[in-house]
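Q: coords below, sequence missing:
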């Protein structure tokens, strides 16, 4: 089968022919139809960590074509999506010591086939295509936990989502709108703000504008909840924009490290800052049900063939996407 393999010599991804995996006891073999790109694997390439050879990328959808011993026979032939959050553990508040994101050490889904434990396989919501379903796992799960578990989103809350255009941010927008939340966004590109407003956002500002804090304050005053996937130098501004007693949930660092902040902003405003990543098995099931119940669909930015993987990553690195970048396999 064809698979994308990380070359440790120069941290590039190349396409190779490797053996089709044989499902072990309790595993199913899935013929992958589509897989999604996430910043998780982009950071792996950029930071050049010595993980060893593996096929990265967790989000994928396909058909169950073979079963290992002791698997439920009804899975055979079903259209499925994979939960990439493995070995979460028993705690609801944080993952355990054995937690891993699909891709290392277990091979990920930039390949024609993948073998995975039955417990991480779920039926695709019936209204979604393979490409749409591939956009769900990592981004949808991260957004769901950030909003509902960590963010404690209430109906009709006023929230800010930074960096609109990425998969997590867009899922958070769609999820929050179904709670009648009033959603505002930031982006470095005006066209992305325009598209977010067309999708239901109440407003937004370009964070490259010198006075973007004041522009946003004029639009919305302050926020009950802020979801941030960027961190970086702009993070301190979020402390000004969140209301007293409000909450900031961070799930990423596309803009770099946190700046030095005035601690008086934290204790005088009684701000809660929470970190989150991925989610539990229960949250994955709840996320799928939420999407099915509301018949939500992701925005697909673009679809590439597996052989075009370098171009797909380049589009993500350049922040050109509005929605998920998908590989058709």
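A: Looks like it came in fine. Not measured: the values here are computed from a predicted model.
Q: all contacts plus neighbour counts: C-alpha atoms, from now on.
A: Will do.
Q: the longest helix in the protein is where?
A: helix 281-294 (DSSP state H).
Q: chain center to stretch 87-106: distance?
A: 16 Å (Cα atoms, centre = their mean, to the nearest Å).
Q: surely residue 128 meets residue 300?
A: No - counting by Cα atoms under 8 Å, residue 128 does not reach residue 300; the two are 11.9 Å apart.
Q: which residues touch the longest helix of the chain?
A: Contact with helix 281-294 is made by 83, 85, 88, 125-127, 137, 140-141, 144-145, 178, 297, as judged by Cα atoms under 8 Å, 6 or more residues apart in numbering.
Q: Identify each buried residue in it, please.
A: Under the neighbour-count criterion of 16 or more other Cα atoms under 10 Å, helix 281-294 has 281, 283, 284, 287, 288, 291, 292 buried.
Q: repeat for stretch 36-56
A: Buried residues in stretch 36-56 (16+ other Cα under 10 Å): 36, 37, 38, 39, 42, 45, 54, 55, 56.
Q: what's the answer for stretch 2-13, then?
A: For stretch 2-13, by 16+ other Cα under 10 Å, it's 2, 3, 4, 5, 6, 8, 11, 13.
Q: Then stretch 117-125?
A: 117, 118, 120, 121, 122, 123, 124, 125.
Q: Equivalent analysis for stretch 85-103, please.
A: Buried-residue list, stretch 85-103, by 16+ other Cα under 10 Å: 85, 86, 87, 88, 95, 100, 101, 102, 103.
Q: Likewise for stretch 169-184?
A: In stretch 169-184, counting by 16+ other Cα under 10 Å, buried: 169-177, 181-184.
Q: any idea which of those is the one closest to residue 211?
A: Nearest to residue 211 among these is residue 184, at 16.2 Å by Cα to Cα.
Q: I'd assumed residue 203 was in contact with that closest one.
A: Yes - Residue 184 is in contact with residue 203 according to Cα under 8 Å; the separation is 4.9 Å.
Q: Could you measure from the nearest residue to residue 156 once chain neighbours are set aside over to residue 327?
A: Distance criterion Cα to Cα, 6 or more residues apart in numbering; nearest residue to residue 156, sequence neighbours excluded, is residue 181 at 4.1 Å. Separation of residue 181 from residue 327 (Cα to Cα, to the nearest Å) stands at 32 Å.
Q: How about residue 274?
A: In terms of Cα to Cα, residue 274 sits 32 Å off from residue 327.
Q: Included below, for side-by-side comparison, is a second structure:
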């Protein structure tokens, strides 16, 4: 079968390779992948910025396809079903945080950038009927991260002022759509005017260019502060988010693409009773709740571009450049 694997002996660090088709073992199923989607995690693996990397591992966390085989007769009802894959492995029984054994599909375990994947049956969920293959593949990792950020950690509700920073990224576009679906007032931020315009199409009432020196004042004047902020950048910009957060508000960050903040406006945090929370992916219960929410509200993931597996290097380069709005999808 054809697959995209990490190979740091090549200049591109990824290889379009031919591998043996995997065989399901007890508790597993063989899925024929119809579409898969890129995440920043895949590009970080390519750049050598992710821990415990191994050459030859199939990359990719997001995927959707058709069940072709199962190892156990008791799982035979899955054969022929259209499914999406929950890439959160070994979360554990505690809803508040993942276990020490937590893994994300695609490193160190073979991922979705292949014509076939073997995956535990308990990671399978029926594909929402309103989604096409590309949309279904785009949902799992970013959709789950955004859902947990907004609903479990952020406790967002109808009427809240919600800011999704870095609109255009996968998690941000889901957070924006989810916020609109629950009846929150949505604002978005970006450094690119074209992405802000697309944010308006997603329903943003206010759009802020965070490179403008007075964007904090603009945000406070327009919204009187945010109840919930969903952020994936952190860095020194975290202090700006502290300033635009309403007293008693929540800042939830799922990444730190801008690194660690050099300082923290601690006085503002305690005086305004702010909550700053971290989050990553989500529990099995979060995934079930997300799927139900997506079905009920007919959420359609934003698809940036679709590439063939053979064009993987172009797809990775597009993500690295930050040019995308929504999810970049790969198809066999």
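A: Arrived safely, thanks for sending. If you're wondering where the values come from, they're calculated on a predicted model, not measured in any experiment.
Q: Among the buried residues of stretch 36-56 of the first structure, name the ones in helices.
A: 39, 42, 45.
Q: what does the first one align to in the second structure?
A: For residue 39 of the first structure, the aligned position in the second structure is occupied by residue 40, per TM-score structural alignment.
Q: Do I have it right that its match meets residue 319?
A: Yes - between residue 40 of the second structure and residue 319 there is a contact under Cα under 8 Å: 7.2 Å.
Q: Mind listing the shared neighbours of these two?
A: Joint contacts of residue 40 of the second structure and residue 319 (Cα under 8 Å, 6+ apart) do not exist.
Q: Tell me the secondary structure of the residue nearest the centre of the first structure, please.
A: By Cα atoms, centre = their mean, the first structure has its centre lying nearest to residue 139, at 1.8 Å. What DSSP: H, G, I helix; E, B strand; the rest coil gives for residue 139 of the first structure is helix.
Q: go on, the one 4 residues further on?
A: Three-state secondary structure (criterion: three-state DSSP) places residue 143 of the first structure in helix.
Q: Now check the second structure for the residue matching it.
A: In the second structure, residue 143 of the first structure lands on residue 146 (TM-score structural alignment).
Q: For that match, list the residues it contacts.
A: 171, 172, 174, 175, 281.
Q: if we can go back for a sec, residue 274 and residue 327 of the first structure: which has the busier surroundings?
A: Between residue 274 of the first structure and residue 327, counted using other Cα atoms under 10 Å, the more crowded position is residue 327 (23 against 14).
Q: how close does that one get to residue 129 of the first structure?
A: For residue 327 of the first structure, the distance to residue 129 of the first structure - Cα to Cα - is 13 Å.
Q: And for residue 246 of the first structure?
A: 38 Å.
Q: Looking at these two, which one has more neighbours?
A: Between residue 246 of the first structure and residue 129, residue 246 has the larger neighbour count (other Cα under 10 Å), namely 19 against 16.
Q: secondary structure class for the more buried one?
A: Going by three-state DSSP: residue 246 of the first structure is strand.
Q: Could you find the counterpart of it in the second structure?
A: By TM-score structural alignment, residue 246 of the first structure lines up with residue 249.
Q: Skipping adjacent residues, who's closest to its match in space?
A: residue 227 (4.5 Å).
Q: Quick check: the one you found touching residue 250?
A: Yes - look at residue 227 of the second structure against residue 250 with Cα under 8 Å: they come within range, at 6.2 Å.
Q: which stretches of the stretch 101-250 of the first structure form helices?
A: 130-134, 137-144, 167-177, 190-199, 212-220, 235-241 (DSSP state H, counting those that start in this stretch).
Q: circling back to that earlier point, give me the range in the second structure that the longest helix of the first structure lines up against.
A: Against the second structure, helix 281-294 of the first structure falls on residues 284-297 (TM-score structural alignment).
Q: do stretch 86-97 of the first structure as well
A: Under TM-score structural alignment, the match for stretch 86-97 of the first structure is residues 89-100.
Q: residues in contact with that stretch?
A: With Cα under 8 Å, 6+ apart as the criterion, stretch 89-100 of the second structure contacts 101, 102, 103, 104, 105, 123, 282, 283, 284, 285.
Q: and which of those is nearest to residue 263 of the second structure?
A: residue 282 (28.6 Å).
Q: Relative to residue 122 of the second structure, how far out is residue 288 of the second structure?
A: 12 Å.
Q: Name the residues contacting each of the two.
A: In contact with both residue 288 of the second structure and residue 122: no residue, using Cα under 8 Å, 6+ apart.
Q: Let's verify residue 262 of the second structure: helix, strand, or coil?
A: coil.
Q: Tell me how far the aligned residue in the second structure for residue 178 of the first structure lies from residue 171 of the second structure.
A: Using TM-score structural alignment, the equivalent of residue 178 of the first structure in the second structure is residue 181. Distance from residue 181 of the second structure to residue 171 of the second structure, counting by Cα to Cα: 15 Å.
Q: swap in residue 82 of the second structure?
A: 24 Å.
Q: Out of these two, name the residue with the larger neighbour count.
A: residue 171 (28 against 23).
Q: Contacts only, for the more buried one.
A: 142, 143, 145, 146.
Q: do the same with residue 41 of the first structure
A: So residue 41 of the first structure contacts 56, 57 (Cα under 8 Å, 6+ apart).
Q: ditto for the one 4 residues further on
A: Contact analysis of residue 45 of the first structure by Cα under 8 Å, 6+ apart lists 11, 12.
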